[in-house]
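**Student:** Got a predicted model here, sequence first, then my questions.
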Amino acid sequence: MRLRSAVALTLLAACAFTPVAPVGAVEGPARKVPVVGEDKRIGGLSGLAVLDGGARFVAVSDRGALVEGTFLRDGSALREARVTRVTELRGTTGGRLDGNKVETDAEGLAITRDGALNISFEYVHRVAKYRDPSRALPYPALLRGLGMEDNGGLEALAVDSRDRLVAVPETGPRGTDLPVLRFEDGQWRKIGLLHPSDGFAPVGADFGPDGRLYLLERAVGAFGFRSRIRRLDFRETGGVFDTAVIWQSGTGLGNLEGLSIWSDSDGAVHATMVADDNFSALLYGGMVTLTLAKSAGTM
């Protein structure tokens, strides 16, 4: 999501760092991991997947690019995300996407068992499957009546343990709970509701090894961006999901959007996020990573 008005308020505030305030389910502080590369298309990163136990990553840009790379590490700690390839995402016919944000605004990323990249887009709200970046395979149309704003669509996209896509919109009709959607039997289905709170909106999601959905949320204010991770008790009640905030930040970590939950070779579970810098040198555009505590029930 590109927040033009919000960026105007937060460019200066983003340079100041407010310490992260763990809610009780993380080990140690959040750590910044810079994204390094020479390609001018690197920026505006929104969706993220950390792969192979923290060896490499895939991300999507809100200008319609697939960004791939590897991590440099100090022991088990991520030190740097080094971009090795940037590829333009194409449309359903193999042609170029409209570059005026109408079609290129890729936000959410989830990888299914077949290795395909599933990407959600804003403005023209849709989800597409990419077996390679050269051609999009569209999913059926989303449910009607979601009431999403142009730049407030399905930023939170994840794959559950049964290889089904789950999505949560960033916005909906004012004053209502947000639907949690799942794709199964060839169609999108509403399986429950999420109650927004404290000015935070969903911008990223991933399932943990515990089978629960971890939801990255963002709040925007005059002093910058704040982020938190909520964990959903993923029982199919059809009602409002029970949630718990497991981590919350102050300002200074950037406009965090994508979230990836992954395990390293020692079995430690990490939550890594990526910041959308809106292609501005004044905003942080790297990653932020946390180690989740065993007491959080993630093991």
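**Tutor:** Sure thing, it's come through.

**Student:** Every contact and neighbour count from this point should use C-alpha atoms.
**Tutor:** Fine.

**Student:** Helices of the chain, start to end?
**Tutor:** Using DSSP state H, the helices of the chain run over residues 4-10.

**Student:** With adjacent residues omitted, what lies nearest to the residue nearest the centre of it?
**Tutor:** Centroid-nearest residue in the chain: residue 258, 2.1 Å away (criterion: C-alpha atoms, centre = their mean). Counting by C-alpha to C-alpha, 6 or more residues apart in numbering, residue 47 is the residue found nearest to residue 258 once chain neighbours are left out, at 4.2 Å.

**Student:** this is the other structure I want to compare:
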Amino acid sequence: MGAERRLSAGSFALAAAFLSTFWFAAPVAAGAPELLSDAQPVKARTRSIDTFRIGLADTTFGKLTFLGGLELIAADRKVGGLSGLISLDGGSAFLAVTDNGHWVSGRIVQTADGKPTEIEDLRFAPLLGADGKTLDARWGHDTEALTLSGSGLYVTAETRNDIYRYPWPISTGKERMIGEVALPQDIRDLPRNTGLEALAAGPEDSPLAGKLVAVAESAPSDLHDLSGFIIGPDGTERFTIRRYERFDATDAAFLPGGDMILVERRFSLRDLIGLRLRRFKGADIAAGAVLEGELLLEADFNSQIDNMEALGIHTNENGETILTLVSDNNRSILQRTLFLRFRLED
């Protein structure tokens, strides 16, 4: 990839001042804005996934109830590689980001209880830098996660270990990057292929309000655990998440009550494929903390999973909390793009 961009002392101070003007805003409500209206539509079809455990009809997995899922088969490979997700309009719409620098939006047809039955109006467009060039042209396109805050839309770029800020909504797909978050050197120095992977906006009415919480994909070479960062206008604080059995972090999102869900993925010839969801109390995410979390779900090749990378959370009309998990197929014919829905029962 291209050389990593470094902020000079002057530009760092300017970026910090710029961000402090906008940062103190709560996450915005996940409504139903128009998305990617000028973007290219994509033909796609879906296959229904009715059971989570292969060959078993169980729907209850601890505190999670499986509602159903879809395999998305798109006609354009640029729609593959989905790595970050925001659920909108009560789960009937989404905006995603791919790991090669594209926005993807769509509508989800769903039953009253939230089971997805179809994906419609699928569109994609390249992310643009502040200069109007695509992130692909700027070598900054390894985009892995996104989160929505009152100050805009934030997107991580793993290889550059950067966080980009975009306006909200992405109405046409031609919106340009507003700026880049000023980050400390230890974040910039994370391994290029296992850097900033998970990103979530701090919830309203909590000590994390107006801040971003980021988690590195894997452990640095001299540590076993995962590095977490609380990034705000006054600087960056650090915490640690215990890492077990070679699972890596791939995405994070906050629940309505303020707790954080972390998606973890294991994907190698040695371990085959695995998914893990852990829940962390929002009050425990603080400077210097070492977090264990509550295990909500663990799955392997006996379940309908793939390279699970993205998490969206929304509340439905009944006040129920719904989790949408999406896989990154790496644009490979050997993998699948999955949309899986679970209801959190507490």
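**Tutor:** Structure received. Please read these numbers as outputs of a predicted model, since none were measured by experiment.

**Student:** isn't the residue nearest to the centre of the first structure right next to residue 46, touching?
**Tutor:** Yes. Assessed by C-alpha atoms under 8 Å, residue 258 of the first structure is found in contact with residue 46 at 5.0 Å.

**Student:** what's the residue nearest to residue 136 of the first structure when sequence neighbours are not counted in contact with, if anything?
**Tutor:** Distance criterion C-alpha to C-alpha, 6+ apart; nearest residue to residue 136 of the first structure, sequence neighbours excluded, is residue 92 at 4.5 Å. Contact analysis of residue 92 of the first structure by C-alpha atoms under 8 Å, 6 or more residues apart in numbering lists 135-138.

**Student:** Same question for residue 47 of the second structure.
**Tutor:** Residues in contact with residue 47 of the second structure (C-alpha under 8 Å, 6+ apart) are 70-72.

**Student:** swap in residue 219 of the first structure?
**Tutor:** 199-201, 225-227.

**Student:** next one: residue 273 of the second structure
**Tutor:** Listed by C-alpha under 8 Å, 6+ apart, the contact set of residue 273 of the second structure reads 265-267, 300-301, 306-307.

**Student:** Need the distance between the two termini of stretch 312-320 of the second structure.
**Tutor:** Distance between the boundary residues of stretch 312-320 of the second structure (C-alpha to C-alpha, to the nearest Å) amounts to 14 Å.

**Student:** related to what we said a few turns ago, which neighbours do residue 258 and residue 46 of the first structure share?
**Tutor:** Contact criterion C-alpha under 8 Å, 6+ apart; residues shared by residue 258 of the first structure and residue 46: 107-108, 274-275.

**Student:** out of those residues, what pair is the most spread apart?
**Tutor:** Using C-alpha to C-alpha, those span at most 12.8 Å, a distance reached by 108 and 275.

**Student:** just to revisit the earlier point, residue 100 of the second structure: which of the contacts of residue 47 of the second structure is nearest?
**Tutor:** Using C-alpha to C-alpha, residue 72 is the member of the contacts of residue 47 of the second structure that lies nearest residue 100 of the second structure, at 18.0 Å.

**Student:** That closest one matches what in the first structure?
**Tutor:** Here residue 72 of the second structure is matched to residue 35 in the first structure, going by TM-score structural alignment.
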